[in-house]
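A.B. asks: Okay, predicted coordinates and the sequence, questions at the end:
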Amino acid sequence: MSADDGTTVKLPSFRGRRNLRQEITETLRGAVIAGEMTPGAVYSAPSLAEQFGVSPTPVREALLDLAKEGLVEVVRNKGFRVTALSPKELDDITELRALIEPPTVRRITEQGVSAKAIKQLRPLAAGIEKAAARRDFIAHVTIDMQFHLALLELADNPRLLETVRSLRTSSRIYGLRELPDGDALFDSSHEHAELLDLVEAGDADGAEALMRRHIGHVRGIWSEKNLTEDPS
């Protein structure tokens, strides 16, 4: 699908799928966070709907949901413009995540996590690796968010969970498509299974340290390609 400036983004078809609005919202959210939808570019609901294989209505509703999250902004009579974040803004988000997520993972590990909960998280960790291997960046970002929010949900703190959800939704990982095979994205994807191993083993020190490194690795993926470039 092309934006007004000719920028293209590869999106899946949703013909015959249920819960269209939710699925489309998650996919478009992942596309924005992964940088697959270009910052500053304007996309129309009918054009996106054509690629999804659905009517424009659920796509427009999904884009309005993303507008409430600050991922896009409405451009009257044209469509929706993808918002951009500066390196400083992304650094601020990373700093806040580092203050919240590693100590929360430590507390979760110290409290103990049931075998059932670990078992439920394993397929998500595997899904992240598979998405990275096939370079499906939208799926990678989407499943990654599901994994981390499901893990943090074990802390039983809804306000904390919503704060992290908001921070992660506000993040951007620019330059994924330019990464060569076997680069940082793949190293980062392997860390999810390793994190579960540490949590399952009750290694709070190791789990906290890995979570801190993991956030740094994700930050490094976009900064390596875009540190000198302000996407705004």
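C.D. replies: Good, I have the coordinates. Computed from a predicted model, the values in this text were never measured in an experiment.
A.B. asks: make it CA atoms for all contacts and neighbour counts henceforth
C.D. replies: Noted.
A.B. asks: How much space separates K10 from F137?
C.D. replies: When distance is defined by Cα to Cα, to the nearest Å, K10 is 10 Å away from F137.
A.B. asks: What of R219?
C.D. replies: Distance from R219 to F137, by Cα to Cα: 15 Å.
A.B. asks: ok so, going back, the more surrounded of K10 and F137?
C.D. replies: The neighbour count for K10 versus F137, taken as other Cα atoms under 10 Å, is higher for F137 (23 against 15).
A.B. asks: Quick one: distance of the strand or helix carrying A125 to the chain centre.
C.D. replies: A125 belongs to helix 115-133 when assigned by DSSP states H and E. Here the centre of helix 115-133 is set off from its chain's centre by 15 Å, with Cα atoms, centre = their mean, to the nearest Å.
A.B. asks: For whatever helix or strand comes next after it, which outside residues touch it?
C.D. replies: Toward the C-terminus, helix 115-133 is succeeded by helix 137-152 as the next helix or strand (DSSP H and E). Here helix 137-152 makes contact (Cα atoms under 8 Å, 6 or more residues apart in numbering) with 26-27, 29-31, 33-34, 36, 101, 104-105, 108, 121, 124-125, 127-129, 131-132, 161, 164-165, 168, 176-177.
A.B. asks: at 7 Å instead, please
C.D. replies: By Cα atoms under 7 Å, 6 or more residues apart in numbering, the residues outside helix 137-152 that reach it are 26-27, 30-31, 34, 105, 121, 124-125, 127-128, 131-132, 161.
A.B. asks: Comparison target below:
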Amino acid sequence: MEEDRVRETAQARIPAQARKVPKVLRHSVRGQVLEALRAALVEGDLVPGEIYSGPALGERFGVSATPVREAMQQLALEGAVECLPNRGFRVLARTPRALAELAEVRALLEVPVMLRLARTVPAQVWAGLRPVADATVVAAEAGDLAGYAEADRHFHREVLALAGNAELVQVAEELHRRAQWPLPGVARTPRARLVADAAQHVTLLEALIAGDLPLSDSLIHTHAHP
């Protein structure tokens, strides 16, 4: 009962933008806090270079410092923050070059797989992904950065899963998540950019359903190198 009360309190006090993250399995306060922190990173609410303490964030979320520290340690493993003994956690700043390198690695990993899938996956399977692509459009039109980030990863995750390689999906997911953290001092991604990116998902999917390989190949390369 006490754990349920804490969980409810944490969920109520997590910022609204964090609660907009699409529904995933959240079995613990730590999981809720982790998703809230990930959303805050995407939204730019956790500022690169700033130091955040476990107790202060715990107070913000209405939970103890323990689940916050555990969530932050996971973010450290993901490369988002660094642990500072007796001080807290510093959000790591990235450079445009680092972002470009991530994009290059993602393209090297995903493009060959998607080109192969375009030639081997039946149209009815592609058609089954329409709701996943549509979810990116809904989040984009709402200007929901955290929601769009999750929907975007979900779309790519579902496409790559068709290759039947769980390791590929896991590595690609980690790279994709890291690529979504904003650069220091960069303004929020405009809604128009989100809408355009989401439209690429729909256009690509329609080309795959139609079996238009030349167009699919072109769109796959374009989406990998925006």
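C.D. replies: Done, it's in. All of these numbers come straight from a predicted model, not from anything done at the bench.
A.B. asks: Any idea what the TM-score is?
C.D. replies: Superposed pair, TM-score by TM-score structural alignment, normalised by the length of the second structure: 0.76. Supporting alignment: 204 aligned residues with a Cα RMSD of 2.7 Å.
A.B. asks: and the longest helix for the first structure?
C.D. replies: In the first structure, taking DSSP state H as the definition, the longest helix is helix 87-111.
A.B. asks: G79 of the second structure matches what in the first structure?
C.D. replies: In the first structure, the residue paired with G79 of the second structure is G70, using TM-score structural alignment.
A.B. asks: do the same with A161 of the second structure
C.D. replies: In the first structure, A161 of the second structure lines up with E153, judged by TM-score structural alignment.
A.B. asks: how close does its match sit to F52 of the first structure?
C.D. replies: Distance of E153 of the first structure to F52 of the first structure, given as Cα to Cα: 31 Å.
A.B. asks: which one of those two has more residues nearby?
C.D. replies: F52 (20 against 16).
A.B. asks: Just list the residues touching A199 of the second structure, thanks.
C.D. replies: Contacts of A199 of the second structure by Cα under 7 Å, 6+ apart are V137.
A.B. asks: How much space separates it from A133 of the second structure?
C.D. replies: In this view, A199 of the second structure and A133 of the second structure are 9 Å apart by Cα to Cα.
A.B. asks: How about V68 of the second structure?
C.D. replies: 32 Å.
A.B. asks: Now do the strands in the second structure.
C.D. replies: 51-52, 81-84, 88-91 (DSSP state E).
A.B. asks: State the span of the first structure onto which the shortest one is aligned.
C.D. replies: So that's strand 51-52 of the second structure. Using TM-score structural alignment, strand 51-52 of the second structure pairs with 42-43 in the first structure.
A.B. asks: distance from that stretch to the second structure after superposition?
C.D. replies: For stretch 42-43 of the first structure, the mean deviation from the second structure after alignment is 2.1 Å (mean Cα distance after the TM-score superposition for the first structure).
A.B. asks: now stretch 98-110 of the first structure
C.D. replies: Compared with the second structure after fitting, stretch 98-110 of the first structure has a mean deviation of 1.5 Å; criterion: mean Cα distance after the TM-score superposition for the first structure.
A.B. asks: most surrounded residue in the contacts of helix 137-152 of the first structure?
C.D. replies: I128 (28 neighbours).
A.B. asks: Could you identify the residue of the second structure that aligns with it?
C.D. replies: Taking TM-score structural alignment, the alignment pairs I128 of the first structure with T136 from the second structure.
A.B. asks: and the gap between that match and V125 of the second structure?
C.D. replies: Counting by Cα to Cα, the gap from T136 of the second structure to V125 of the second structure is 18 Å.
A.B. asks: And V81 of the second structure, how close does it get to A149 of the second structure?
C.D. replies: For V81 of the second structure, the distance to A149 of the second structure - Cα to Cα - is 19 Å.
A.B. asks: can you check P55 of the second structure too?
C.D. replies: According to Cα to Cα, P55 of the second structure and A149 of the second structure sit 27 Å apart.
A.B. asks: Which of the two has more residues huddled nearby?
C.D. replies: Taking neighbours as other Cα under 10 Å, P55 of the second structure and A149 compare with A149 leading, 25 against 17.
A.B. asks: Over in the first structure, tell me which residue corresponds to that one.
C.D. replies: So A149 of the second structure corresponds to V141, using TM-score structural alignment.
A.B. asks: which one is A107 of the second structure nearest to, not counting chain neighbours?
C.D. replies: With sequence-adjacent residues excluded and distances taken as Cα to Cα, 6 or more residues apart in numbering, A107 of the second structure is closest to A224, at 5.5 Å.
A.B. asks: just checking, the match of A161 of the second structure touches L161?
C.D. replies: Yes: using Cα atoms under 7 Å, E153 of the first structure is in contact with L161, at 6.4 Å.
A.B. asks: Count the residues that sit near the residue nearest to A107 of the second structure.
C.D. replies: 14.
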